[in-house]
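Chemist: next one to model:
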Amino acid sequence: MEAFLVSTSIVALAEMGDKTQLLSLVLAARFRRPWPIVAGIFVATLFNHMLAGAVGAWVTTVLGPQALRWGLGLSFIAMAAWMLIPDKLDEDDTASAAPRLGVFGATALAFFLAEMGDKTQIATIVLAAQYDAYLWVVAGTTLGMMLANAPVVWLGERITRRVPIRAVHGVSAAIFLVLGVMTLLAPALA
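Modeler: Now for the predicted structure:
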């Protein structure tokens, strides 16, 4: 259960102000059909995070415990630094896919591609490597993405004007930093 709760909260916080959250806002403004947009976000996130979780679980079979501990600790610290860099959405991320694929298809494709190499995908890999609970991590990171993106689809700009994105990024960075330091110091704390 810890893997689920940590994964949910980390990804929900990491997603605030992320390019995929901005993509949610753009898709909502462009199509004005929230249900297929949210369904597309869910499907894309689920597939993306299942792949990322599988990579994270695989890493644990390749690396020894010391290398894994150092890799995870440093990855968490790198994520902390990355959280402090604001994301922006490229204008052409959704333009070419929408007409032929419909709202659901355009959303699913755009979201899946936007998540490739993104903070939350990397976080899913790291969390799956940290916890021996693949399904709980994928379920948690997917829920975290939905918690951050679905309200944006329905409430749009009202949320983004009221949520202090810089503060959310700071809290997320602090959480990743603490996780990284705790991971690196784990043998000393035991």
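Chemist: rest of the way, CA atoms for contacts and neighbours
Modeler: Will do.
Chemist: quick one: contacts for Ala108?
Modeler: Remark: with contacts taken as Cα atoms under 8 Å, 6 or more residues apart in numbering, Ala108 is in contact with Ile37, Ala39, Gly40, Ile41, Phe42, Val43, Ala44.
Chemist: repeat the analysis, applying 10 Å as the threshold.
Modeler: Remark: with contacts taken as Cα atoms under 10 Å, 6 or more residues apart in numbering, Ala108 is in contact with 36-45, 47, 101-102, 114.
Chemist: which elements pack onto the helix with the most length in the chain?
Modeler: In the chain, assigned by DSSP state H, the helix with the most residues is helix 34-62. Where contact means 3 or more Cα pairs under 10 Å, 6 or more residues apart in numbering; DSSP states H and E, helix 34-62 is packed against helix 19-31, helix 65-83, helix 98-115, helix 119-130, helix 134-155.
Chemist: how about this one, so we can line them up?
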Amino acid sequence: MDAFLVSILAVTVGEIGDKTQLLALLLAARYRKPIPIVAGILVATLANHGLAGLFGHWIVSHFSAEVLRWALGLSFLAIAAWTLKPDDIDDTKVEEGKYGVFLLTCVTFFLAEIGDKTQVATVALAAKYSELYLVVAGTTIGMLIADVPAVFLGKVASPNFPFKLVRWIAAAVFAVLGILVLLAKF
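Modeler: Model prediction:
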């Protein structure tokens, strides 16, 4: 159960103010079709984090426990630092095309997540925990917890949301995880 809860927490706080959350705001404001956008986020996240989780498991089978502990601890500290840098996306026009908002959301979210801090966190969590399905389920739920409100609230709530404070809290969570891993307490 730790894998599930830690995965939810790490990705929920890591996603606040992230470029994919900003993408959710942009798509919601542009198309005003929340259900296909949320469904697209779900499918894209399951695919992206599923692959990231598999990569994390592959890493475990190819490196020693000591190397993994240091890599995991340092990666959590790097994610903490990365979290402090605000993400932005340019406000270019995103075209729906002939395939619809659902497919547009799937493709753009999948691509935007590649190399993103929440994907890196998923790799690290999958390397830490053996329960791949709990990690992927947790990171996916964390992504939805952060992004679904953005879809339904659109631009109305975004100017008033304390992104900077949440970034600092997220950075602190990742830093604590990193220190605990390096001290072999996690």
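Chemist: distance to Glu91 of structure 1 added to the helices and strands packed on helix 34-62 of structure 1, as CSV?
Modeler: Formatted as CSV, the entries for the helices and strands packed on helix 34-62 of structure 1 read as follows, by distance: least, Cα to Cα, whole Å:
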stretch, distance to Glu91 of structure 1
helix 19-31, 9
helix 65-83, 22
helix 98-115, 12
helix 119-130, 20
helix 134-155, 18
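Chemist: and Ala167 of structure 1, which of those helices is closest to it?
Modeler: Proximity to Ala167 of structure 1 (Cα to Cα) singles out helix 65-83 among those, at 10.8 Å.
Chemist: in the closest one, what's buried?
Modeler: Along helix 65-83 of structure 1, these residues count as buried under the neighbour rule (16 or more other Cα atoms under 10 Å): 68-69, 71-77, 79-83.
Chemist: which non-adjacent residue is nearest Asp147 of structure 2?
Modeler: The shortest distance from Asp147 of structure 2 to any residue other than its chain neighbours is 5.3 Å, reached at Gln21 (Cα to Cα, 6 or more residues apart in numbering).
Chemist: average offset between the strand or helix carrying Phe4 of structure 2 and structure 1?
Modeler: Here Phe4 of structure 2 is covered by helix 2-15, with elements defined by DSSP states H and E. Taking mean Cα distance after the TM-score superposition for structure 1, the mean distance separating helix 2-15 of structure 2 from the aligned residues in structure 1 is 0.6 Å.
Chemist: report the angle between that helix and helix 19-31.
Modeler: Going by axes from the mean of the first three to the mean of the last three Cα atoms, to 10 degrees, helix 2-15 of structure 2 is angled at 60 degrees with respect to helix 19-31.
Chemist: which helices and strands does helix 2-15 of structure 2 pack with?
Modeler: The contact analysis (3+ Cα pairs under 10 Å, 6+ apart) places helix 2-15 of structure 2 against helix 65-83, helix 117-128, helix 132-157, helix 163-182.
Chemist: can you give me the buried ones in it?
Modeler: So, applying 16+ other Cα under 10 Å, buried residues of helix 2-15 of structure 2: 3-15.
Chemist: report the contact partners of the equivalent of Leu113 of structure 1 over in structure 2.
Modeler: In structure 2, the residue equivalent to Leu113 of structure 1 is Leu111, according to TM-score structural alignment. In this structure, Leu111 of structure 2 makes contact with Thr20, Ala44, Asn48, Thr105, judged by Cα under 10 Å, 6+ apart.
Chemist: cool, and Ser130 of structure 2?
Modeler: Contacts here follow Cα under 10 Å, 6+ apart; on that basis Ser130 of structure 2 touches Ala3, Gly53, Gly56, His57, Val60.
Chemist: next: Phe102 of structure 2.
Modeler: When contacts are counted by Cα under 10 Å, 6+ apart, Phe102 of structure 2 is found next to Lys33, Pro34, Ile35, Pro36, Ile37, Val38, Ala39, Gly40, Ile41, Val43, Glu96.
Chemist: can I get the buried residues of helix 65-83 of structure 1 in JSON lines with distance to Met182 of structure 1?
Modeler: Listed next are the buried residues of helix 65-83 of structure 1 as JSON lines, based on distance: Cα to Cα, whole Å:
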{"residue": "Leu68", "distance to Met182 of structure 1": "14"}
{"residue": "Arg69", "distance to Met182 of structure 1": "10"}
{"residue": "Gly71", "distance to Met182 of structure 1": "13"}
{"residue": "Leu72", "distance to Met182 of structure 1": "10"}
{"residue": "Gly73", "distance to Met182 of structure 1": "8"}
{"residue": "Leu74", "distance to Met182 of structure 1": "11"}
{"residue": "Ser75", "distance to Met182 of structure 1": "12"}
{"residue": "Phe76", "distance to Met182 of structure 1": "10"}
{"residue": "Ile77", "distance to Met182 of structure 1": "10"}
{"residue": "Met79", "distance to Met182 of structure 1": "14"}
{"residue": "Ala80", "distance to Met182 of structure 1": "13"}
{"residue": "Ala81", "distance to Met182 of structure 1": "16"}
{"residue": "Trp82", "distance to Met182 of structure 1": "18"}
{"residue": "Met83", "distance to Met182 of structure 1": "18"}
